[in-house]
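Visitor: Could you work out the structure for the sequence below:
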Amino acid sequence: MLVQEEDYLFDTEFTIATKTIHKTCDQAYGAVNPPIYMSSTFELKDVDSFGKGYFYTRCGNPTRTVVEEIVAEIEQNNYAIAFSSGMAAIHCVINLLKEGDEMLAMDDLYGGTIGYLKAIAMEKHGIKVKFVDMTNIDEVRKHMNQNVQLVYLETPTNPTMKLTDIKELCQVVRQIKNNVIVAVDNTFATPYLQTPSNLGADITLNSGTKYLGGHSDIIFGTLSCRNKELHDALFKISYLTGGCPSPFDCYLVTRSLKTLEVRMKQQIKNAYILAKYLESHPKVEKVLYPGLESHPQHDLARKQMRAGGAMISFYIKGGAAEAERMMKGLELFTMAVSLGGVESLIQIPAKMTHSGLTEERRQELGITQNLIRLSAGLEHVSDLIKDLEHGFKNI
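Guide: Now for the predicted structure:
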């Protein structure tokens, strides 16, 4: 299938490549790549310099500073904080709240986020969490009140690819309460496809394990924001709770960010072709991909994203047995959780990433046994299509 950039990119002019490539943290020797400062502690000039600059890697490291500066710039924010995982970043955001505070959360979130909110935030820390369908802004308006301190969402969501109008949501919640914090998990979209801060979000979160790292070899997370007071509050939580990344992981993400744009372009192209293929396949019931005109929120995707992304979910005709047989017939797609790497991955969310939800809740969200989620990698798309066809023949 021959496609042009205009077919799968809504904005063909936007670029972040230069920003991700030209960064260094050490001018001493003119090193093209920033050095890795594998040091847990740093010599102080005197006792009064403690707490200023670099003194202990949990609280800051020159290699970590590089990746934070790049992330802040491509997210079009002023500050960024790197973490040892996406969950550590989520933990940091939720720790802005105290016992008795209320928050609104998107009803369709990554399974780990939902698990944390229920088992830790609600049960252990007494935070009141209301799960809301944020694709419907009227639902947000209905549940928003003066006690809500935080609104937390993903767009697109994992795994049903639902979108929230970030700009409209921010306007609505702040009409009710001006100082509410809005945090957006930007993992599926990445900084290349979506800029939540330009739409009114206070905090942008990324699981750097996925597209930012891009090679399935690290666990990483980031937060970014524009407000210094908010940054300082988040940073204090980050170093007190200890979820800091290693200097080597920071280096790996810095390396990977240099190819983020070119990787994303190819993965989006592959995903678009795969989505079109799946949409026309007789054994597929429905495809969920924001880049397709058939997606119910395609117009919103074109308004706030720069492309439909590289993630696809689709319902196979039949049930759990058919989905599992299809998966067993694959040879090139790797059955695994996670996403965003150079290799194409595939999984059944109901039995894997979202197995922790009750069956009733999965049914409500549309995470049925015949829903399959795939992450398009960098393989030649004709090989991926042949592999999917091989899987369909196994049904």
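Visitor: From here on, just use CA atoms for contacts and neighbour counts.
Guide: Noted.
Visitor: This structure: strands as residue ranges?
Guide: 79-83, 102-106, 128-132, 148-154, 181-185, 203-206, 221-225, 284-288, 311-316, 334-335, 345-347, 371-375 (DSSP state E).
Visitor: quick one: contacts of the longest one?
Guide: Counting contacts by C-alpha atoms under 8 Å, 6 or more residues apart in numbering, the residues outside strand 148-154 that touch it are 97, 101-106, 108-109, 134, 163-164, 179-186.
Visitor: could you give the angle of it to strand 102-106?
Guide: In terms of direction (axes from the mean of the first three to the mean of the last three C-alpha atoms, to 10 degrees), strand 148-154 departs from strand 102-106 by 10 degrees.
Visitor: One more: the last one?
Guide: Here the directions of strand 371-375 and strand 102-106 differ by 90 degrees (the same axes, to 10 degrees).
Visitor: buried stuff in stretch 50-67?
Guide: 54-55, 57-67 (16 or more other C-alpha atoms under 10 Å).
Visitor: what two of these are the furthest from one another?
Guide: Spatially, the most separated pair among the buried residues of stretch 50-67 is 55 and 67, at 18.4 Å (C-alpha to C-alpha).
Visitor: what residue is smack in the middle of this protein?
Guide: residue 187 (1.1 Å; C-alpha atoms, centre = their mean).
Visitor: Just to check, it is in contact with residue 214?
Guide: No. Contact criterion C-alpha atoms under 8 Å: residue 187 and residue 214 do not qualify, at 11.6 Å.
Visitor: picking up where we left off before, I'd like the strands of the chain laid out as a markdown table, including mean neighbour count and distance to residue 172.
Guide: Shown next, in a markdown table, are these (neighbours: other C-alpha atoms under 10 Å; distance: least, C-alpha to C-alpha, whole Å):
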| stretch | mean neighbour count | distance to residue 172 |
| --- | --- | --- |
| strand 79-83 | 26 | 25 |
| strand 102-106 | 23 | 13 |
| strand 128-132 | 19 | 14 |
| strand 148-154 | 23 | 11 |
| strand 181-185 | 24 | 11 |
| strand 203-206 | 27 | 17 |
| strand 221-225 | 28 | 20 |
| strand 284-288 | 20 | 27 |
| strand 311-316 | 25 | 29 |
| strand 334-335 | 16 | 40 |
| strand 345-347 | 23 | 36 |
| strand 371-375 | 25 | 32 |
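Visitor: one more to line up against the first:
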Amino acid sequence: MADTISVVESVSSLTTDATTHTNEAAQRRRYRLATELVSVDSYDEAGNGVRDPYRAASVPIYQTATFKQTSATQCGEYDYSRSGNPTRSHLESHMAKVMGASRAFAVTSGMTALDVIMRLVRAGNHVIAGDDLYGGTNRLLGFLREHAGIHTHHVDTTNVEAVAAQLEAGPVHMVLLETPTNPMIRIADVQRIATLVHERSPDAIVVVDNTMMSPFLQRTLNLGADIEYHSGTKYLSGHHDLMAGVIGVRSAALAERVGFVINAAGCGLGPFDCWLLLRGVKTLAVRMERQQRNAERVAQFLEQRGFRVHYPGLPSHPQYELHRRLADGPGAVLSFETGDTQLSERIVESARLWGISVSFGCVNSLISMPCRMSHASIPAEIRKARQLPEDVIRLCVGIEDGDDLLEDLDRALRVAGCSSTNTASEETPSAPHSPVTSTV
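Guide: Below you'll find the predicted structure:
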């Protein structure tokens, strides 16, 4: 083909637009990121943003549905909390600064964030998405294909050539990435893919689910993405005591479209949850640093035991160097394979300190089998086709004492029947099991 994409040539550098955005985002920050996370501006002297006349050390909770006006013909800055609320404005302004976005939006969950984003495409449009996705994302994309006529093409987004081939196959209106992917912890080269998409399909929107890294470790808008979104329920909150989603948008024009959808659909985050999320974000750096340290120890321990471990902080990870170029750390989520589904079930059920639960990002350590829980909504034949092992165990590492986590995991392995390698002991029978299913 004469016009075949030369991936090496077309993605050798970021576009000028993305580079300009990176510089502008850096200029908005006064301090290093860990400091900016703690520094919530309560008053903008220039009058361009949030304003609290009392300069409260903690942002007030404006727990109100509506605001009284002083005029019958003109409304003030706020009139109805569906459209805007001062507590939400503080949170959104803070998240825009942290994410390097022109604007940020707080909504009711991570899936709400994706639902809002998907309303930017319409019937007959085509979306490229990964083949290793969170189960809820896969479920929504399937629903939109059936009921809204939005066509999703699942490809290996860790392979830039595969994305290029799909761009050549026909019109593309959105590219949806996870990196690292959930649960196999594969890495998509956001920088190269964003440049490629913007060159070959200039009107296409590049979207990244950055939940697993958080803005502390990875800022994909600076890598060329148009939209970055998070399940705020996870690392941003850190305590699993609220549901929230955050959307960061690179361009002001695209942000206007996102804001319109949120107001029209009425899915903006309520004042109290905004306050909780803003409080959680302040401790993101210290939590993530501790969780990441623990995760590195756990990954090394499991690899030494002979398991196949998926974690970008291990030099054995096939995309170790790529991830180091994109992010500031490997994060605190990892997965490993045992080679035996029943052995995996016994390991999960033998853990004491590790809670059996979906989700990740909280201060407590969690353990789960994705094919039984977070990804159970994906049919088994599709999981097999996408090479999602039924035996894979996902660990979401918390802030506990690392020695306690390792000791509990070691005990669970021994109780489950593991020898010094990743094989089951012959004398340990398979425990009876009722499969856990989840609608998450």
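Visitor: one step back: so which of the buried residues of stretch 50-67 of the first structure are in helices?
Guide: 62-67 (DSSP state H).
Visitor: which residues in the first structure does the longest helix along the second structure align to?
Guide: Determined from DSSP H, the single longest helix within the second structure is helix 284-304. Counting by TM-score structural alignment, helix 284-304 of the second structure lines up with residues 260-280 of the first structure.
Visitor: Can you give the distance of the matching stretch from its chain's centre?
Guide: Centroid separation for stretch 260-280 of the first structure versus its chain: 17 Å, with C-alpha atoms, centre = their mean, to the nearest Å.
Visitor: Kindly report the same for stretch 250-267 of the second structure.
Guide: Its chain's C-alpha centre and that of stretch 250-267 of the second structure lie 20 Å apart, by C-alpha atoms, centre = their mean.
Visitor: looking at the first structure, where would I find the counterpart of it?
Guide: Against the first structure, stretch 250-267 of the second structure falls on residues 226-243 (TM-score structural alignment).
Visitor: one step back: mind listing what's buried along the longest helix of the second structure?
Guide: 284-285, 287-299, 301-303.
Visitor: got a list of contacts for it?
Guide: 34, 37, 216, 235-238, 308-309, 311, 313-314, 329-334, 336, 363, 397-399, 401-402, 405-406.
Visitor: Buried subset of these as a PyMOL selection?
Guide: Selection of buried members from the contacts of helix 284-304 of the second structure for PyMOL, criterion 16+ other C-alpha under 10 Å:
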select buried, resi 37+216+235+236+237+238+308+309+311+313+314+329+330+331+332+333+334+336+363+397+398+399+402+405+406
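Visitor: Counterpart of residue 155 of the first structure over in the second structure?
Guide: So residue 155 of the first structure corresponds to residue 179, using TM-score structural alignment.
Visitor: Quick one: residues contacting its match.
Guide: 185-188, 208-210, 212.
Visitor: what do you get if the cut-off is 7 Å, keeping everything else the same?
Guide: 186-188, 210 (C-alpha atoms under 7 Å, 6 or more residues apart in numbering).
Visitor: Switch these over to JSON lines; also include neighbour count and distance to residue 16 of the second structure.
Guide: As requested, those are exported to JSON lines (neighbours: other C-alpha atoms under 10 Å; distance: C-alpha to C-alpha, whole Å):
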{"residue": "186", "neighbour count": "23", "distance to residue 16 of the second structure": "28"}
{"residue": "187", "neighbour count": "22", "distance to residue 16 of the second structure": "24"}
{"residue": "188", "neighbour count": "24", "distance to residue 16 of the second structure": "21"}
{"residue": "210", "neighbour count": "22", "distance to residue 16 of the second structure": "23"}
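Visitor: Let me have the residues you listed in CSV, adding distance to residue 325 of the second structure as columns.
Guide: Compiled in CSV, the contacts of residue 179 of the second structure are given as follows (distance: C-alpha to C-alpha, whole Å):
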residue, distance to residue 325 of the second structure
186, 14
187, 11
188, 12
210, 15
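Visitor: which residue lines up with residue 100 of the first structure in the second structure?
Guide: Under the alignment (TM-score structural alignment), residue 100 of the first structure maps onto residue 124.
Visitor: Wait, its match touches residue 150, no?
Guide: Yes. Proximity of residue 124 of the second structure to residue 150 meets the contact threshold set by C-alpha atoms under 7 Å, at 5.5 Å.
Visitor: more crowded one of those two?
Guide: residue 150 (19 against 12; other C-alpha atoms under 10 Å).
Visitor: check contacts around the equivalent of the more buried one over in the first structure.
Guide: In the first structure, the residue paired with residue 150 of the second structure according to TM-score structural alignment is residue 127. By C-alpha under 7 Å, 6+ apart, the contact list for residue 127 of the first structure reads 98-102, 121.
Visitor: Residue 216 of the second structure now?
Guide: By C-alpha under 7 Å, 6+ apart, the contact set of residue 216 of the second structure is residue 285.
Visitor: Against residue 184 of the second structure, how distant is it?
Guide: Residue 216 of the second structure is 21 Å from residue 184 of the second structure, where distance means C-alpha to C-alpha, to the nearest Å.
Visitor: Equivalent analysis for residue 38 of the second structure, please.
Guide: Counting by C-alpha to C-alpha - residue 38 of the second structure and residue 184 of the second structure are separated by 32 Å.
Visitor: Great, nothing more from me.
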